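S.K.: Pasting the sequence and the predicted coordinates here, then a few questions.
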Amino acid sequence: MNDRGNGGDRTARNPAHQYPEPEFPQQDQPHPGWTGGMEPRPDHGERTYRGSGRLRDKSCVVTGGDSGIGRAVALAFAREGADVLFTYLDEEAEDARETRRLVADEGRRAVAVSCDVREEDECRRVVDTAVAEFGRVDVLVNNAAYQMSQPTVLDGITTEQFDRVMRTNVYALFWMCRAALPHIPEGGAIVNSTSVQAYKPSPHLLDYAASKGAIATFTQGLAQDLARRGVRVNAVAPGPVWTPLIPATLPDTESFGKQSPLGRAAQPAEMAPAYVFLASPEASYITGEILNATGGVPLP
């Protein structure tokens, strides 16, 4: 592994070499993956993210907040002054405990809710818990996702897998928005996680790519619907990001991210500032936007 990266030093330097570069060790994990088993260990901004009060006293909900981008967002939101409720799967309890600790160590309220967002009742329970704990939902981040690489649509993508992808990635987003909207005040924000796959789909991730395309379209349509209510809706489209989902769902981890113009995968810490910006008042005239964080891959 080329490890010229320095653990996230944010001083001005060549971004291609700011973090570890391929080749990574080949590694495989059972789904949904575990942060502690990854080499190199993902950076969520633990040592580098510095808040400046952009989300002071806001109440935020982050789905899939136990690890990866979700953990980085939860930590950044806490350092920006927000209380955070995040969801996780039972199998992710160890990672969830660490995310909860990171948020609580910032002096903010940290609420971890185990749930399966593929069920509408579970999505309603998440929002009900947030309202009971915080009184409102200022920011909703729909980040939970499922993918599984398959060789072809004929030789791998079953109806069961397709259904799981769509229910986790698309249905849950719809259910979370519908449940949360009565509790999102004027000035609130929704930030969704789409993907470079929405625009440049990989055949081995066909169902996942289709779901991310749906999220991009849903984001832009909902933004128009909610504009007069004073609720902004945007999305972030990450490129390759080094999260537990990668060794748990892709057959090749050695060269992961090498295809990007920067020549490496992003770390979760590099995604969090995009979510903070879109959630914050600084983005007050931005709605219906897809913020591309792809390492240089050009998107429409």
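M.R.: Everything's here; your move.
S.K.: For the rest of this, base every contact and every neighbour count on C-alpha atoms.
M.R.: Fine.
S.K.: which residues touch the closest residue in space to Thr48 that isn't next to it in sequence?
M.R.: Spatial nearest neighbour of Thr48, excluding adjacent residues (CA to CA, 6 or more residues apart in numbering): Gly8 at 6.6 Å. Contact criterion CA atoms under 8 Å, 6 or more residues apart in numbering gives Gln18, Tyr19, Asp43, Gly45, Arg47, Thr48 as the residues in contact with Gly8.
S.K.: Whichever of these end up buried, select them in ChimeraX.
M.R.: Selecting just the buried residues from these in ChimeraX takes one command, with 16 or more other CA atoms under 10 Å as the test:
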select :18,19,43,45
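S.K.: want to compare, so here's the second one:
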Amino acid sequence: MPPDQQREMPHGQPAQHQERQPGREHRMTPRPVFIREEYRGSGKLTGKVALVTGGDSGIGRAVAVHFAREGADVAIAHLEEDQDAGETKRLVEAEGRECLTFRGDLGNENTCRDLAGQVMDRFGRLDVLVNNAAEQHVCESLADISAEQLERTFRTNIFAQFYLTKACLPHLRKGAAVICTTSVTAYRGNPKLLDYSATKGAIVTFVRSLAAQLAPEGIRVNGVAPGPIWTPLIPATFPEEKVEQFGGDEPLGRPGQPADVAPSYVFLASADSAYISGQVLHPNGGEPVES
């Protein structure tokens, strides 16, 4: 089925489940749509270097490929999804750009320092940082969230954003952009994703505060708060019957595709958003949110 036909399906995913996180994109049916066939780059990021965490699949893959089509070389970081990361690298290189892949746990500050160093060794500059990697775990009650899960979710989702931005900051110059992935759950909550939702709320505040701190240096900081998007995180989180229904109750009647979200990152990374900082975009299928 052509990608654009998949993208227009209201909710075309069959029941499926993956037993562990991070999920694997190559095991999903249908595969997520990472870029629309008609998307045409216009050189918005020519000469720039971008680092995208969670860049092996889902939104991260879509952002990496869109950035490459706009002229950027890209580094992607992933945990252990080597096959998916290799596919993203191939897709970026097919756009005529260079791609560095990095395997590691960004919840560790030393790993983030190593990643920043490798990007600089390979490319000699860094213009756009996309803090995107995340994990989530369903729990029916606060009583079911163990201390280990709580710490792990915060390490992956928000500690890593602190660590990596700190490690990259000495290399960012005037005109650089930091983009952080938060979620619609930061604004409306989710009773079964309590710790995940809390980290996403923290990311919103991180964006607003860091934007104010870095404004005098000419570095912009913004966020993107996707709604229900068809990524490997979904079958790796929810039971089969929930996956089959995923996104069907949104105003637009379908789950989003990564291709629906990535242009928001292109906008925030480029000079088109030169007068925007401390803000969050909401590609969420039409759900109103209050900031």
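M.R.: Received, thanks. Values in this document were obtained by computation on a predicted structure and should not be read as measured data.
S.K.: TM-score of the superposition?
M.R.: Comparison of the two superposed chains (TM-score structural alignment, normalised by the length of structure 2) gives a TM-score of 0.96, and 287 aligned residues with a CA RMSD of 1.4 Å.
S.K.: quick revisit: the residue nearest to Thr48 of structure 1 corresponds to which position in structure 2?
M.R.: In structure 2, Gly8 of structure 1 lines up with Asp4, judged by TM-score structural alignment.
S.K.: State the distance from that match to Glu95 of structure 2.
M.R.: Look at Asp4 of structure 2 and Glu95 of structure 2: by CA to CA, to the nearest Å, they are 19 Å apart.
S.K.: could you pull out the strands for the stretch 101-250 of structure 1?
M.R.: All strands of the stretch 101-250 of structure 1, identified by DSSP state E, counting those that start in this stretch, fall at 110-114, 139-142, 189-193, 232-238.
S.K.: Switch these over to CSV; also include mean neighbour count and distance to Leu55 of structure 1.
M.R.: Converted to CSV, the strands of the stretch 101-250 of structure 1 look like this (neighbours: other CA atoms under 10 Å; distance: least, CA to CA, whole Å):
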stretch, mean neighbour count, distance to Leu55 of structure 1
strand 110-114, 21, 15
strand 139-142, 28, 9
strand 189-193, 27, 11
strand 232-238, 26, 15
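S.K.: Which of these sits closest to Ser284 of structure 1?
M.R.: Distances from Ser284 of structure 1 to each of the strands of the stretch 101-250 of structure 1 were compared by CA to CA, and the smallest falls on strand 232-238, at 7.8 Å.
S.K.: Summarise which helices and strands that closest one is packed against.
M.R.: The criterion is 3 or more CA pairs under 8 Å, 6 or more residues apart in numbering; DSSP states H and E, and the helices and strands that strand 232-238 of structure 1 contacts are strand 189-193, helix 206-226, helix 268-279, strand 290-293.
S.K.: repeat that for 6 Å
M.R.: Under the contact definition 3 or more CA pairs under 6 Å, 6 or more residues apart in numbering; DSSP states H and E, strand 232-238 of structure 1 sits against strand 189-193, strand 290-293.
S.K.: Make CSV out of these and add distance to Cys115 of structure 1.
M.R.: Formatted as CSV, these follow (distance: least, CA to CA, whole Å):
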stretch, distance to Cys115 of structure 1
strand 189-193, 19
strand 290-293, 27
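S.K.: now for these, which one comes closest to Val139 of structure 1?
M.R.: When these are compared by CA to CA, strand 189-193 sits nearest Val139 of structure 1, at 4.9 Å.
S.K.: In structure 2, point out the residues matching the closest one.
M.R.: Under TM-score structural alignment, the match for strand 189-193 of structure 1 in structure 2 covers residues 177-181.
S.K.: on average, how far is that stretch from the matching bit in structure 1?
M.R.: Taken over the aligned residues, the distance from stretch 177-181 of structure 2 to structure 1 averages 0.3 Å (mean CA distance after the TM-score superposition for structure 1).
S.K.: I'd like the distance between the residue nearest to Thr48 of structure 1 and Glu46 of structure 1.
M.R.: Here the distance between Gly8 of structure 1 and Glu46 of structure 1 works out to 10 Å (CA to CA).
S.K.: ok, now Asp95 of structure 1?
M.R.: With the distance defined as CA to CA, Asp95 of structure 1 ends up 14 Å from Glu46 of structure 1.
S.K.: Same question for Asn234 of structure 1.
M.R.: 25 Å.
S.K.: I figured Pro20 of structure 1 hits Asp9, correct?
M.R.: No: applying CA atoms under 6 Å, one finds Pro20 of structure 1 not in contact with Asp9, separated by 11.9 Å.
S.K.: quick one, which of those two is more surrounded?
M.R.: Taking Pro20 of structure 1 and Asp9 together and counting by other CA atoms under 10 Å, Pro20 has the greater number of neighbours (24 against 13).
S.K.: Quick one: map the more buried one onto structure 2.
M.R.: Residue correspondence to structure 2 (TM-score structural alignment): Pro20 of structure 1 is matched to Met9.
S.K.: so the residue nearest to its match when sequence neighbours are not counted, which of the three states?
M.R.: Nearest-residue entry for Met9 of structure 2: Arg254, 7.0 Å, with adjacent residues in sequence omitted and distances by CA to CA, 6+ apart. Following DSSP: H, G, I helix; E, B strand; the rest coil, Arg254 of structure 2 is assigned to coil.
S.K.: burial measure for whichever residue in structure 1 pairs up with Arg254 of structure 2, as a count.
M.R.: Alignment note: Arg254 of structure 2 maps to Arg264 in structure 1; criterion TM-score structural alignment. Burial of Arg264 of structure 1, expressed as a neighbour count using other CA under 10 Å, amounts to 25.
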